[in-house]
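> mind folding the following:
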Amino acid sequence: MSELPVAVVGAGPVGLAAAAELAERGIEPVVLERATQAGAAVAQWHHVRLFSPWSELVAPAARRLLEATGWQPPVAETYPTGRQWAEEYLRPLAAALGSRVRFGAEVAGVARRGRDRVVDAGRDSEPLVVHIRHSSGAEERLAARALIDASGTWGSPNPVGGDGLPALGERAAADRITYRVPDLTDDRTRAPYAGRHVAVAGSGHSALTALVALTGLADTGTRVSWVLRRGKVGDAFGGGDADQLPARGALGQRAKDAVAAGHVRVVTGFRTEAVEREPGGRLALVSDHGERLGEIDEVVALTGFRPDLSWLSELRLDLDVTLQAPVSLAPLIDPNVHSCGTVYPHGVRELSHPEPGVFLAGMKSYGRAPTFLAMTGYEQVRSIAAQLAGDQAAAERVELVLPETGVCGGAGLFDEPDGAAAGGCCGGGEPEVLGLAAPSAQR
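As a prediction, this is how the structure comes out:
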């Protein structure tokens, strides 16, 4: 199987970094991306500025590949927006990888050749077969020696419903609910929020970003209600000046100031059970205890993301029952256990599964856990590529020092009214860590 390529799913930051690492080691990657361009998910939050500076957003192998083409790196200590990250790094990187990146190629499933997940024989000797559906409608089967799933979680946002399933009426109210941070610099996007009552659900950095942005519309009469499942705000504003990602700390402080100034109404201990239409078309959120938050014009639901595992159903994955992350990685990132600073750099050992040659990397490897950093994904795929190349020493060597990542607050005990498990520097609840303008950020 050494003559076969490694299939990489997703042409985002981690998928392209994986391809660069593999190519540098003489292993042929095939990157499969269902969108028409690299960084398609990043492009959807193009207006958001990242928490991390450029120095932490360019993968080492990717930098070497790009510099060989004459690429000039951006100023290391500046903070790009999503648009800048995509246009100045991800798309040039995809271009440098050339025909190794295939666009309009959606992965519909992956299996061991000629075997479903029940069959034991041949799992070490037969290649993987990736079932591809092209945008033209054509189908393809690609044999691969290994699979790196870096497809992320952006396409699977969590619902408003407090039990992890859509609340009653949530789907019917989809015209008034968004699951992304709205781009209020765009006049058409801004219009539904100006002068309206907006409910923001969620306790992580995406929610803080939305709060700060929406309070900028206060002069239009916009009212903001912040809906929290936890019993009190607690550490949701993060570590402030103590945060090792200064831009992230600054965002939390701005949100805290907005609440203190009375621009945001905080509603705590509210687990949404139903979304109801009121006369005139406005919405009401109803909690599992019957509390009602009404006269809402728009809902911004920022309650996190989850992995789509449906197309991996024929592979033998060892996933944690709580987080849906690789079982060896889960103890390092479980927000029920850890506060900030407890996520250690990790690699192929923590990411391996019973299915030979199959790895979840990037945000997808974190399952439902919060606060993932790009640097973490780059280290993951460096380690995976090293093992696939037979360099076990490099695969097991740690080549990364992480800042405090903020894995805390937002699940399990962190939702308890008395804050029984409070601790750590950051709020949580979602793995997508977004910021606002001027140094704010995502991973």
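
> CA atoms for contacts and neighbours, from now on please.
OK.

> please enumerate the helices of the stretch 201-350 of the chain.
205-215, 246-260, 330-333, 348-351 (DSSP state H, counting those that start in this stretch).

> tell me where the stretch 101-250 of the chain has strands.
Per DSSP state E, counting those that start in this stretch, the stretch 101-250 of the chain carries strands over the ranges 101-103, 105-112, 128-134, 139-144, 146-149, 177-178, 197-201, 223-227.

> select, out of the ones you listed, the one closest to residue 63.
Residue 63 lies closest to strand 101-103 among those, at 17.1 Å (CA to CA).

> one more sequence to fold, the one below, so I can look at both together:
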Amino acid sequence: MSETTTDLPVVVIGAGPVGLAAAAHLRERGLDFLVLEAGPSAGTATRAWSHVRLFSAWGEVVDPAAEKLLAPTGWVRPDPDGYPTGGDWAERYLQPLADALGGRVRYGTTVTGVSRAGRDRIVDADRDSQPFAVHTLGTDGREERILARAVIDASGTWATPGPAGAGGLAALGERAAADRITYRVPDLTDPATRARYAGKHTAVIGSGASAFTALAYLADLAKADDGTGTGTHTTWILRRGISGSTFGGGTADQLPARGALGLAAKAAVDDGYADAVTGFRTEAIERTDDGRVVLVAEDGRRLAPVDEVIVLTGFRPDLSFLDELRLGLDERLQAPVALAPLIDPNQHSCGTVYPHGVNELSHPEKGVHLVGMKSYGRAPTFLAMTGYEQVRSVAAHLAGDHEAAGRVELTLPETGVCGGAGLYDAPAPEASSGCCGTPAAAETLQIGAPAHTGGGC
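Model prediction:
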């Protein structure tokens, strides 16, 4: 890389937990950087699930380099044993961190493409010596081309949820029934959203943490003391069967809130607030004359009509704006080739993933690094701690400190369910993002709100 190229900034895509941690580590290393965030503030995706409480505690979701940067600003460190909601995480940590990084964080800037300057993906000549060209589009319609020495993509997977269709494509009729379908755990503290589900029959498709959360949340609605939830019932749709590992690690989980989440979902089924339908692979969604929907399986089974459908079948990376780069991705998970065997959800839960860094995140295109949820592709086993370790290693590598880049500085908490189908009794596309807590209304758990991801928890 030429001297001119090394003088350019490292472009970080996404001002979420891992993107901002990457910026903090780059700053600590004395490297210039620029964070590009499509939304209007730090943690835009995290704010989209502000009603959700993580199943990782504050002490596990604050990056060490970020904490050092925040300390002189008067920032008050939250109780490390407390469990933040997504809103807490954004307001009490992510936004102050972005503010501390100052003008190097740019909002309202969508990355539309990344390439080597003057080289499409076919061209070999002088490729590695060329800077990256990052094309952006502002909210004002202004286009810009930013040159960078390296690119760290921490844009996550929140914007690309999986469909209801079991084959990875939308089920027949899924788009036509869009007014009856949501792909997020609903915020039942919102009166309008609560009214949408209260007294209704809802189908929940999925078998990971987000599905557990929805089951617990809807069960709490059905049990509401004011009677507003009377008649609320859930049909839980799993593509596989129910086994001893379906509900996760339970009391054996070293992340207690994660274990409690699975137990809450089990209670929803055991107490009759949800019925489980197993081995059901959705092929079609049909409308009834009264506007409800019927789910149809590949084997021809038809379920009773439901009022609403909550699809929680995981997330997948948006790779479209990286199409001119030479990425080495696993054909199943869409994760870096060296990382994929370590995060395969058929073998691993969050806590059995070996900590990893730049060596596992490398691509044929030198200088580009997918980190955080983006690096996991379709695997649901991500934790924020893992992402922080990733960017610590990547920043050390970019600074030329290869000893630090190759060092492991993280020990992950384990789940009580490891090996085989592991924490997720389903194929990777069905498992949810597996990192957060339980419904805010689930007072029996004393840990808060429904779980899914926004960049890892």
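
> after superposition, what is the TM-score?
Here the superposed chains carry a TM-score of 0.95, computed using TM-score structural alignment, normalised by the length of the first structure; 431 aligned residues with a CA RMSD of 1.5 Å.

> looking at the strands of the stretch 101-250 of the first structure, which is nearest to residue 313 of the first structure?
Across the strands of the stretch 101-250 of the first structure, closest to residue 313 of the first structure is strand 105-112 (CA to CA), at 7.8 Å.

> with the second structure overlaid, how far apart is the closest one on average?
Following superposition, strand 105-112 of the first structure is found to deviate from the second structure by 0.2 Å on average (mean CA distance after the TM-score superposition for the first structure).

> which part of the second structure matches that strand?
Alignment of strand 105-112 of the first structure against the second structure: residues 109-116, by TM-score structural alignment.

> list the buried residues in that stretch.
Residues 109-111, 113-116 are the ones in stretch 109-116 of the second structure that count as buried (16 or more other CA atoms under 10 Å).

> equivalent analysis for stretch 390-410 of the second structure, please.
Buried residues in stretch 390-410 of the second structure (16+ other CA under 10 Å): 390-398, 404-406.

> same question for stretch 233-248 of the second structure.
For stretch 233-248 of the second structure, a neighbour-count test (16+ other CA under 10 Å) marks 233-240, 242, 245-248 as buried.

> let me know the closest of these to residue 26 of the second structure.
When those are compared for distance to residue 26 of the second structure (CA to CA), residue 248 wins out at 36.3 Å.

> the second structure: which residue goes with residue 149 of the first structure?
Per TM-score structural alignment, residue 149 of the first structure is aligned with residue 153.

> ok, the alignment partner in the first structure of residue 255 of the second structure to residue 55 of the first structure distance?
Aligned by TM-score structural alignment, residue 255 of the second structure pairs with residue 245 of the first structure. Here residue 245 of the first structure is placed at a distance of 13 Å from residue 55 of the first structure (CA to CA, to the nearest Å).

> with residue 8 of the first structure instead?
24 Å.

> looking at those two, which is more packed in?
residue 8 (27 against 15; other CA atoms under 10 Å).

> tell me the SS of the more buried one?
Under DSSP: H, G, I helix; E, B strand; the rest coil, the three-state class of residue 8 of the first structure is strand.

> check the gap between the alignment partner in the second structure of it and residue 349 of the second structure for me.
Using TM-score structural alignment, the partner of residue 8 of the first structure in the second structure is residue 12. Remark: distance between residue 12 of the second structure and residue 349 of the second structure (CA to CA) = 28 Å.

> repeat that for residue 362 of the second structure.
Applying CA to CA to residue 362 of the second structure and residue 349 of the second structure gives a distance of 23 Å.

> neighbour count winner among those two?
Applying other CA under 10 Å to residue 362 of the second structure and residue 349 shows that residue 349 carries more neighbours, namely 28 against 21.

> contacting residues for the more buried one?
Going by CA atoms under 8 Å, 6 or more residues apart in numbering, residue 349 of the second structure touches 343, 381, 414-415, 417-418, 422-424.

> could you redo the last one with a cut-off of 6 Å?
Going by CA atoms under 6 Å, 6 or more residues apart in numbering, residue 349 of the second structure touches 381, 422-423.

> what's the neighbour count on the alignment partner in the second structure of residue 285 of the first structure?
Using TM-score structural alignment, the equivalent of residue 285 of the first structure in the second structure is residue 295. Residues near residue 295 of the second structure, counting by other CA under 10 Å, number 26.

> residue 295 of the second structure: what's it in contact with?
Contacts of residue 295 of the second structure (CA under 6 Å, 6+ apart): 285, 302-303.

> mind doing that once more with 7 Å?
282, 284-286, 302-303 (CA atoms under 7 Å, 6 or more residues apart in numbering).

> same question for residue 292 of the first structure.
284-286.

> just the closest of the residues you listed to residue 28 of the first structure, please.
Closest approach to residue 28 of the first structure among these (CA to CA): residue 285, at 51.1 Å.

> map residue 403 of the first structure onto the second structure.
Following TM-score structural alignment, the counterpart assigned to residue 403 of the first structure within the second structure is residue 413.

> how far away is the closest residue to residue 147 of the second structure other than its chain neighbours from residue 148 of the second structure?
Ranked by CA to CA, 6 or more residues apart in numbering and with sequence neighbours excluded, the top spatial neighbour of residue 147 of the second structure is residue 133, at 4.8 Å. According to CA to CA, residue 133 of the second structure stands 6 Å off from residue 148 of the second structure.

> strands along the stretch 251-400 of the second structure, start to end?
Going by DSSP E, counting those that start in this stretch, the stretch 251-400 of the second structure shows strands at 274-277, 282-287, 293-297, 308-311, 368-370.

> residue 179 of the second structure: which of these is closest?
Here strand 308-311 is closest among the strands of the stretch 251-400 of the second structure (CA to CA), at 8.8 Å.
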